[in-house]
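Chemist: Need a 3D model of the sequence below.
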Amino acid sequence: MEHSTRKMITFRRINLGEGLLYKEVRLASLRDSPEAFSSTLVDAMLRSDDSWHAQADQSARGSDRATFLATDERPVGLAALYRDERFEHTTELIQMWVSPEQRSRGLSRKLLSFAVNWAQANGYRTIRAEVMPDNLRALRFYERYGFVRSGEVSKHTEAGVILMLDVEQAGALFYESS
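Modeler: From the prediction side, this is the model:
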């Protein structure tokens, strides 16, 4: 009889008081994939613990932002959304990352499903994501799950690809009871 050594992965919204947990996963994402984010590892490392706690607490409640975690004994993935005030009924997927050892196991899809369900429950019609054009894996992932290229120019870099997801149409694809 075979025994699996894989740990159970849990998915959830970040809780109040989990600033240091958020810091841990965010620093891991910036170490692993610095080219995928507009933030830098150095800037993130210079932030105070109080600022990490404040951001986690804001992401734990309300409808302006949310952060979802994938954890085993430690964080192995995250998806974070933030209301984009420039566009009505739009939230921006500002962070999406899964640790290298957990990739190709469905964690990204599950994190994205949490993001879509949260967006739908909070009245958002569109999820916007920005991806660097050389990040083909991310582009394929988002397009496979219904994101379409908008053709607009990135607010962070002139090279970023802006993708949009219609939350209503995506709801059936991502519906999962939690």
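
Chemist: Going by C-alpha atoms from here, please, whenever you check contacts or count neighbours.
Modeler: OK.

Chemist: quick one: the spatially most central residue of the chain and residue 32, what's the gap?
Modeler: Central residue of the chain (CA atoms, centre = their mean): residue 79, 1.9 Å from the mean position. For residue 79, the distance to residue 32 equals 15 Å [CA to CA, to the nearest Å].

Chemist: this one as well, want them side by side:
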Amino acid sequence: MVTLHRITPTLSASYKTVRLCALQDTPSAFGSTSARESQFSETDWHSRAANLCTQQSIGYLAYHQDEYCGIACGFLDQQVPRSAELVSMWVAPNHRRAGTGTLLVNAIESWARSVQRTLFVSWSPTTILPPYLSTSALDSPKTAEPSHIPTIPI
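Modeler: As a prediction, this is how the structure comes out:
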């Protein structure tokens, strides 16, 4: 059974491992590269993990059979009131289509609701939308959109 672990500084090494795997597996899905982030120091990773457990953000690692196999993070959008953004969503290839992505998205969505925000996911025309995002979300009216990138309410 997959469990979710909240990203905190104590999990910075695991966060680093999963993030670098995600960047290597699906480089076009992220705004960074494995080459860039693999140069970060352990202090950098500790700080990045600390930035994912604040009042403005949250991050989860999916854990199954003694390994971390997925990640999802959420940030409150300071430019668009009452919205939060789903970022850094990734599931290891051998754990896809097993509900891990849905579990991660639901956790971020639950966090967004708990702080009275609507969750959005960023995408670009070249993004392949994963199955855990319903296609009906593409047709729904957008109630709030961060101006910097297209979003889909979920």
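
Chemist: Quick TM-score on the pair, please.
Modeler: Remark: TM-score between the superposed chains equals 0.85 [TM-score structural alignment, normalised by the length of structure 2]; 151 aligned residues with a CA RMSD of 2.3 Å.

Chemist: Regarding the residue nearest to the centre of structure 1, what is its secondary structure?
Modeler: strand (DSSP: H, G, I helix; E, B strand; the rest coil).

Chemist: do the same with the one 3 residues further on
Modeler: Residue 82 of structure 1 falls in the strand class when you classify it by three-state DSSP.

Chemist: Quick one: map it onto structure 2.
Modeler: Taking TM-score structural alignment for the superposition, residue 82 of structure 1 sits opposite residue 75 in structure 2.

Chemist: what residues are up against the nearest residue to that match once chain neighbours are set aside?
Modeler: Closest residue to residue 75 of structure 2 apart from its sequence neighbours, by CA to CA, 6 or more residues apart in numbering: residue 57 at 4.4 Å. By CA atoms under 8 Å, 6 or more residues apart in numbering, the contact list for residue 57 of structure 2 reads 51, 73-76.

Chemist: got the end-to-end distance for stretch 77-91 of structure 2?
Modeler: Start-to-end, stretch 77-91 of structure 2 (CA to CA) is 24 Å.

Chemist: and it, which residues are buried?
Modeler: Using 16 or more other CA atoms under 10 Å as the test for burial, stretch 77-91 of structure 2 gives 77, 82-91.

Chemist: Helices of structure 2, start to end?
Modeler: Ranges of helices in structure 2, per DSSP state H, are 12-25, 34-37, 42-50, 100-114, 136-139.

Chemist: Quick one, which of those gets closest to residue 63 of structure 2.
Modeler: With CA to CA as the criterion, residue 63 of structure 2 lies closest to helix 100-114 of the helices of structure 2, at 9.2 Å.

Chemist: buried set for that closest one?
Modeler: Neighbour-count burial for helix 100-114 of structure 2, with 16+ other CA under 10 Å as criterion, is recorded at 100-105, 107-109, 111-112.
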